[in-house]
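Novice: model this:
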Amino acid sequence: MKFSVGVEYAIHCLLYMVNLEEGKSVGIKDLAAFQGISETYLSKVYAKLSKSGIVKSIPGVKGGYALARSAGEITFWDVVEAVEGTESFFQCAEIRQKNILLDKENLPDTHTKCPCLIKVVMLEAEDEMKKYLNNKTLAWLYDEVYNKKLPKDVEKATIEWFSNKRK
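Specialist: This is a model prediction of the structure:
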């Protein structure tokens, strides 16, 4: 299992949008420049975030994007699903049904009615990851990064950088 770099780009860039003033927005160009990432790729990621209702497009000359919901309502899992899609990570092909030793005419009920245990384990693991990522929000991340990890002047400098770009 591997998430695309789009998930990382999205969460990092959404973090900078948490403290935007009401009615303000930030552009893809500024987000990409701040992070040193591809503007084209980030634009595609933000199209997915917009379609999923995580961000909203703000029209106009100074337009861009703003969070569509509060930072406390946007989970890491929301971002993963927006960027990667909703398809399950594990796709069971039921190859156990093709075993060369199976007497397909006389399969016991236990074989045909029992779910594949490999599938069960994999889906349970995916569900646990989903639960974990649903408990991590942008608000939690903002608090961890700017209130617990980084010095306050970093938060201030970040806010000022984006504010100066929107003037």
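Novice: Going by C-alpha atoms from here, please, whenever you check contacts or count neighbours.
Specialist: Fine.
Novice: Can you name the element that comes right after the helix or strand containing His111?
Specialist: Assigned by DSSP states H and E, His111 belongs to helix 109-113. Per DSSP H and E, helix 109-113 leads on to helix 117-134 as the next helix or strand towards the C-terminus.
Novice: So which other helices or strands are in contact with that next one?
Specialist: helix 76-84 (3 or more C-alpha pairs under 8 Å, 6 or more residues apart in numbering; DSSP states H and E).
Novice: State the distance from the nearest residue to Glu39 once chain neighbours are set aside to Val45.
Specialist: Nearest non-adjacent residue to Glu39, counting by C-alpha to C-alpha, 6 or more residues apart in numbering: Ala32, 5.2 Å away. With distances taken as C-alpha to C-alpha, to the nearest Å, Ala32 is found 11 Å from Val45.
Novice: another one to check against the first:
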Amino acid sequence: MSLYSAGVEYGIHCLIFLVGERGESREASVRELAELQGVPLDYLAKIFTKLAKANLVVATEGVRGGFKLAKPSDEISILDIVNAIDGRKLIFDCREIRGRCALFEGSPPSWALEGSCAVHAEMSVAQDRMEEALAQQTILDLARKLGRKAPANFPVQVDQWINDRREKKRATPTRDDTLSVVDISD
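Specialist: Next up is the predicted model:
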């Protein structure tokens, strides 16, 4: 079983697509990102609610509204995203079994319980190293890694794909789109 949910993977991949060619923020709706990444729309909407509450993304208004990064892409760490979506998760939960040895006959000697549990201490070091590694990588770092392996025209293709969907949406408004328009001419 994995430590982090699929939501973390979905969120990170979608935020990568909010990073433009030069590290600037690109704007896209949750629907566009869900279609682009092939992930469930309702689930992704919940993820973006968490990302917005953590001030990692901000909603934009208007017909072409959606989400964009709330701060520069080089200031959003992978750990920020993980914690926003899943919360802080410990890789180990010490059960303090060191005093339960059958040889102690129910009453552990003081030496067995003295100081911190060695197993817990090692797992804490591993937790710290994992979080440190995630904190050192930003969403910009991951976007650049994708950019190095993708064809040079890929960012343009992404922009075009998003713009095509927005044009289709504008050309064929849904009932929800028309209900959100308010006539202020009176």
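Novice: related to what we said a few turns ago, got the contact list for whatever residue of the second structure lines up with the residue nearest to Glu39 of the first structure?
Specialist: In the second structure, the residue paired with Ala32 of the first structure is Ala34, using TM-score structural alignment. By C-alpha atoms under 8 Å, 6 or more residues apart in numbering, the residues touching Ala34 of the second structure are Cys14, Pro40, Leu41, Leu44.
Novice: What is the nearest of these to Ser77 of the second structure?
Specialist: Cys14 (14.2 Å; C-alpha to C-alpha).
Novice: That closest one: neighbour count?
Specialist: 21 (other C-alpha atoms under 10 Å).
Novice: What of Ile74 of the first structure?
Specialist: 23.
Novice: Skipping adjacent residues, who's closest to it in space?
Specialist: Thr137 (5.4 Å).
Novice: hang on, the earlier thing: how about the residue nearest to Glu39 of the first structure, secondary structure?
Specialist: helix (DSSP: H, G, I helix; E, B strand; the rest coil).
Novice: where's it relative to Leu15 of the first structure, distance?
Specialist: Taking C-alpha to C-alpha as the measure, Ala32 of the first structure falls 13 Å from Leu15 of the first structure.
Novice: same deal with Lys44 of the first structure?
Specialist: 18 Å.
Novice: neighbour-wise, which of the two wins?
Specialist: Counted by other C-alpha under 10 Å, Lys44 of the first structure and Leu15 do not tie: Leu15 has more neighbours, with 17 against 14.
Novice: Now check the second structure for the residue matching the more buried one.
Specialist: Using TM-score structural alignment, Leu15 of the first structure pairs with Ile16 in the second structure.
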